[in-house]
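>>> kindly return the folded structure for what I paste below:
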Amino acid sequence: MKLQRKNRLRATALGALAVSGALVLTACGSDDNTGGSTPGNGDKTTAASSIDCGKAKGQLRASGSSAQKNAMDLWVKNYMAACSGVEINYNSSSSGEGIVAFNQGTVGFAGSDSALKPEEVAESKKSCKTGQGINLPMVGGPIAIGYHLEGVDKLTLDAPTLAKIFDTKIKKWNDPAIAKLNEGVNLPDKAIQAFHRSEDSGTTQNLGKYLAAAAPNEWKYEAEKKWPAPGGQAASGSSGIAAQVKQVDGAIGYFELSYAKSQNISTVAVDNGGSAPAEATSENASKAIAAAKVKGTGKDLALELDYATKADGAYPLVLVTYEVVCDTGNKPETLDTVKSFLSYAASEDGQKILTDAGYAPIPAEINAKVRETINGLS
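So this is what the prediction gives:
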C-alpha cells in the first residue's frame, strides 16, 4: 500500500510538472505571435489587442472545472503571449476539487460548473478574509451526449429516454423507446455501456438538473455533483469519459461539446418537444442560455437556467461555468493578475473565440455585469 501511494504521489508530481512546463513553453514560444513586438506589463499586443496586462505579474494558480479546460487553454495561451513575466497555471481537475482548493486559499480563483452552495460560501469567508466567494459566469455551452455505435451516424433521444439509459433501466440500443425516436435507423441488438463521472462534477450536477426538470417521472435523484444512480461505469473528468466513448462500441456518456469536436465523437440530437430535435451546437445552446436570469444577490452573478425549455432549436442540456473569486479579501500578490486575466476572458475578444471551440458566449447583458464586477474586486 505504501509503495502504491508513493507511486501515485510521484505520478501526480510529474503530471503537475508537465502542466507547468507546457505553460512555460507556451509563454516562451509566444514571441512568434506578437508581430515582433516585445510585450510587457500594460502592453496591448497585436496578437490579442484587447488584453490589458495592467499590473499583472508572477504566477497565478487556479483549478477546477474540466468543462472549461479548452476555453481556459485558449485564454491562457493568448494572455501569456501578451503579458511578459506572467504565468497562469490552471489545473483542470473538477468543480468540486477547485472549490475545495479555493476555500483552502491555495488558488487565486476556481472554475466551477455549478454556483457555490450556501455552505461553500460560508466556508469561503475563511480564505476571503474580508469578503466571500462569488460566482462569475464566464462561459456557457452544450453538454453533449456522445455515443459510439458502429453503423449509426445520427441518433435522437429525449429526456425520459436519456434518464432511463443513465439509470440503467434501458439496457439495449434497440430498445423500443429508442427505436420510436429513430424511425428508419437500424439499431443494433447491443448492450448500452453508460459512462458517468467518477469524481464530484458540476457537469454531472447540470445533467441531473436537466433530467429532473425535463423528465421528473423517470429521474428521481437529486441534482448533486456526485453521480447518484446505480450501475454504469465511471471515468475521471470530461476527458476520461470522452476517451471511453471514443474507444468502446456501444458506449454513451456526457461531456462538453469541445471534447466531442476535438475527438470526432458523434453526439445525440435532443428532442425537447419543439418542432424538431435540437443538435448539440453552440448556436442552439445559446438559444437556451439567452433566457438565463441572474439569481445571485449583490456581486454574486449565479444564473438560473430553464432546462425544460421547448423553444424551437434550443438545445436544453446546457451548462454555464463560473469563475469563483473573492468579492473582497483577495490576496494582494495575485489580485492584479486575477483582475487582468479575468477581464480578458470576459472581454468581447475573449468571448468571441469560444464558439469555434464548441462553447457559447455569455449573453451580452450578463457579461457586462461580469466585467463591472471584476473591475471592482479588491
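>>> use CA for all of it now, contacts and neighbours both
Will do.
>>> gap between the nearest residue to residue 166 once chain neighbours are set aside and residue 228?
Nearest residue to residue 166, sequence neighbours excluded (CA to CA, 6 or more residues apart in numbering): residue 194, at 6.2 Å. Applying CA to CA, to the nearest Å, the value for residue 194 to residue 228 is 14 Å.
>>> and the two? Which one has more around it.
Neighbour count, other CA atoms under 10 Å: between residue 194 and residue 228, residue 194 has more, with 23 against 16.
>>> helices or strands up against the one helix or strand that one maps to?
Assigning secondary structure by DSSP states H and E places residue 194 in strand 193-197. With contacts defined as 3 or more CA pairs under 8 Å, 6 or more residues apart in numbering; DSSP states H and E, strand 193-197 has these neighbours: strand 233-235, helix 237-247, strand 251-256.
>>> so which bits of it are buried?
The neighbour-count criterion (16 or more other CA atoms under 10 Å) identifies 193, 194, 195, 196, 197 as the buried residues of strand 193-197.
>>> who's in contact with residue 101?
Listed by CA atoms under 8 Å, 6 or more residues apart in numbering, the contact partners of residue 101 are 63, 107, 110.
>>> tell me the secondary structure for the first one?
The one in question is residue 63. Per DSSP: H, G, I helix; E, B strand; the rest coil, the local secondary structure of residue 63 is strand.
>>> burial count for the residue nearest to it when sequence neighbours are not counted?
Spatially, and ignoring its direct neighbours in sequence, residue 63 is nearest to residue 91 (4.4 Å; CA to CA, 6+ apart). Neighbourhood size, residue 91 [other CA under 10 Å]: 22.
>>> next, the second sequence, to be compared with the first:
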Amino acid sequence: MKLSLPSRVGAVALAGVLAFSLTACGSDDPTGDSGATSGSTSGGSALKGELNGVGSSAQEKAMDAWRAGFQQANPDVTVNYDPQGSGAGRTQFIQGAADWAGSDSAMKPEELEQAKAACGSDAIDVPVYVSPIAVVFNLDGVTSLNLSSDTIAKIFAGKITKWDDEAIKADNPDAKLPSTAITPVHRADGSGTTKNFTDYLNKTASDVWTNEAADDWPLQGGESGTGTSGLIQAVQGGKGTIGYADESAAGTLGKVSIKVGDAFVAPTAEAAAIALDKSPRDTTRGANDIVVNVDRTTTEAGAYPLILVSYGIACSTYKDAAKADLVKGLLGYIVSSEGQQAAKAAAGSAPLPDALAADAKTAVESIKGA
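Below is the predicted model:
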C-alpha cells in the first residue's frame, strides 16, 4: 500500500481543497486481505472511477482503513476523503460538491429537503461508525479521573475553574489534584462531535447546561481547535486543559470515566456498544434513512452513553448510474462485517450490532442510478 500524490477533491469541490488518495498495491494493506467486495466479480472488480467524500474528522482513521480495503478489491477506483468536519460534509453534499458525506450527526429535516436538489431524489443516512467520545485532559501527574455529567457541564460552562475544586476531589479522593486553572477547549468548526457532546450535557445535566444540542459551540470565547486533530493539539499544547474528541484520537492524554448510575465507566468500544444497544431508532424517518436516538440517560451497567453514531450520507438515487455503483460499493464495504472489523482495528470503534448492520446493508443496497 502506498500513498499517492495529493489530488483535488474534485472539479465540483471547493477549489484548492486537497485530499490524499490511497492506491492499493501489494499485501501491506492495513486491513489485511479484503476479499470480495461489493461491486467486484469473480474475475476482478467491475468498478472504475473516482469518489469524493467530505466530512467527519472523527471518521478519519476508520476511513483510511475503509479506503484501503475497498481499493485493494477495486484497484481501478480512487476514493478521496477530506475530513473537514461533519458540518462541512453535509454542506458540500447538499451543494453537490461531494459524492457522499461523513457526519457524526444525521441530516436535519431541512437539510434532507435541501439535498433533494443536488440528488434529484431523497438523501439517506446510513450508520457506519460507532465510537465513544472521550473527555480528554492534560494535567501533570494525573492520567485518569472520574467525573459526573454535572461536574463536566460546570467545567465547560466556566462554573468550575480549578482542578482542585471540591466537586472534582469528591469523586477522586486518591488523586493529587493541583490548584491549576482549568482551560476548556472546544471545536472551532461545525462538528457532529460537538453536537453529540452538547446533547449529552443537556440531557444529563440540564440544570447546568441549558443549551440545546448543536453542531456549533454555543458559548462565546474560550480556547478552540479546528477538527479533531486541532482540538487534540490544543489540549496537548496547554496545561490544565480539557476537551472532547473521538476516543481513537486521545493518544496519551488523560481520559475521564463518566458517571452512569452509581458507577464510573471508561470510554471503550464495548461500553459504547452497550449504550447503542439501549438506544431506539428515530421512527419519523423515511424508508432506508436510518437514525439512532442515543439514550444519554441510560443507567445500564457498563454502558457509556457519551457516544457518537456517525453516518454515511448518500443519495437514494444518483443521476449518474456509474457514480451510484461506486457509492453503493464503498458504503457496502463499510457496513459489511469486514469493513466494520477494519474500523475496529484502525480506530477502536464498536462494530455495528447485527440488526443495525442488516438494516444498513438494506439501505445501501437500495441506492441506484437514475
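>>> quick one: TM-score?
Taking TM-score structural alignment, normalised by the length of the second structure as the basis, the two superposed chains have a TM-score of 0.90; 346 aligned residues with a CA RMSD of 1.8 Å.
>>> dump the contacts of residue 101 of the first structure into JSON lines; add neighbour count as well.
Shown next, in JSON lines, are these (neighbours: other CA atoms under 10 Å):
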{"residue": "63", "neighbour count": "28"}
{"residue": "107", "neighbour count": "23"}
{"residue": "110", "neighbour count": "30"}
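>>> got those as CSV, with distance to residue 126 of the first structure columns?
Output for the contacts of residue 101 of the first structure, formatted as CSV (distance: CA to CA, whole Å):
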residue, distance to residue 126 of the first structure
63, 18
107, 14
110, 15
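>>> closest one of those residues to residue 29 of the first structure?
Taking CA to CA as the measure, residue 29 of the first structure sits nearest to residue 63 out of these, at 23.5 Å.
>>> which residue lines up with that closest one in the second structure?
Taking TM-score structural alignment, the alignment pairs residue 63 of the first structure with residue 54 from the second structure.
>>> from residue 154 of the second structure, how far out is its match?
Counting by CA to CA, the gap from residue 54 of the second structure to residue 154 of the second structure is 34 Å.
>>> so what's the match of residue 63 of the first structure up against?
81-85, 88-90, 92-93, 98, 100-102.
>>> before we move on, the earlier item: what secondary structure does the residue nearest to residue 63 of the first structure sit in?
Going by three-state DSSP: residue 91 of the first structure is strand.
>>> and the gap between the corresponding residue of the second structure for it and residue 68 of the second structure?
Counting by TM-score structural alignment, residue 91 of the first structure corresponds to residue 82 in the second structure. Distance, residue 82 of the second structure to residue 68 of the second structure, using CA to CA: 15 Å.
>>> now swap in residue 354 of the second structure and tell me
Counting by CA to CA, the gap from residue 354 of the second structure to residue 68 of the second structure is 24 Å.
>>> who has more neighbours, the two?
residue 68 (28 against 10).
>>> thinking that one is in contact with residue 24, fair?
Yes. Between residue 68 of the second structure and residue 24 there is a contact under CA atoms under 8 Å: 6.2 Å.
>>> what number of residues lie near the counterpart of residue 194 of the second structure in the first structure?
Mapped onto the first structure by TM-score structural alignment, residue 194 of the second structure lines up with residue 204. The tally of other residues near residue 204 of the first structure (other CA under 10 Å) stands at 26.
>>> just residue 346 of the first structure next, same as before
Residue 346 of the first structure has 25 nearby residues by other CA under 10 Å.
>>> just the strands in the stretch 201-350 of the first structure please.
233-235, 251-256, 266-267, 269-271, 293-294, 303-304, 318-326 (DSSP state E, counting those that start in this stretch).
>>> which bit of the second structure covers the third one?
Which is strand 266-267 of the first structure. Going by TM-score structural alignment, strand 266-267 of the first structure lines up with residues 254-255 of the second structure.
>>> wait, the residue nearest to residue 63 of the first structure sits on residue 68?
No. Residue 91 of the first structure lies out of contact with residue 68 (CA under 8 Å); the separation is 10.9 Å.
>>> any residues in contact with both of these two?
Here residue 91 of the first structure and residue 68 share no contacting residue, scored by CA under 8 Å, 6+ apart.
>>> could you measure from the residue nearest the centre of the first structure over to residue 332 of the first structure?
Centroid-nearest residue in the first structure: residue 67, 2.3 Å away (criterion: CA atoms, centre = their mean). The gap separating residue 67 of the first structure from residue 332 of the first structure is 28 Å, by CA to CA.
>>> can you give me the buried ones in stretch 138-155 of the second structure?
138-139, 144-155.
>>> give me the stretch of the second structure that the top strand by length along the first structure matches.
Secondary structure of the first structure per DSSP state E: the longest strand is strand 133-148. Aligned using TM-score structural alignment, strand 133-148 of the first structure spans residues 123-138 in the second structure.
>>> distance between that stretch and the chain's centre?
On the basis of CA atoms, centre = their mean, to the nearest Å, stretch 123-138 of the second structure sits 3 Å off its chain's mean C-alpha point.
>>> repeat that for stretch 155-175 of the second structure.
28 Å.
>>> residue 74 of the first structure pairs with which position in the second structure?
By TM-score structural alignment, residue 74 of the first structure lines up with residue 65.
>>> that match sits in which helix or strand?
In this structure, residue 65 of the second structure sits in helix 60-73 according to DSSP H and E.
>>> swap in residue 110 of the first structure?
If you go by DSSP H and E, residue 110 of the first structure is part of strand 109-112.
>>> next SSE downstream of that strand?
helix 118-128.
>>> what about that next one, how far off from the second structure?
Mean deviation of helix 118-128 of the first structure relative to the second structure after superposition (mean CA distance after the TM-score superposition for the first structure): 0.6 Å.
>>> which among the contacts of residue 54 of the second structure gets closest to residue 228 of the second structure?
Closest approach between these and residue 228 of the second structure, by CA to CA: residue 85, at 8.3 Å.
>>> from residue 226 of the second structure, how far out is that closest one?
Taking CA to CA, one finds residue 85 of the second structure at 9 Å from residue 226 of the second structure.
>>> more crowded one of the two?
Using other CA under 10 Å as the criterion, residue 85 of the second structure and residue 226 rank with residue 85 on top: 29 against 19.
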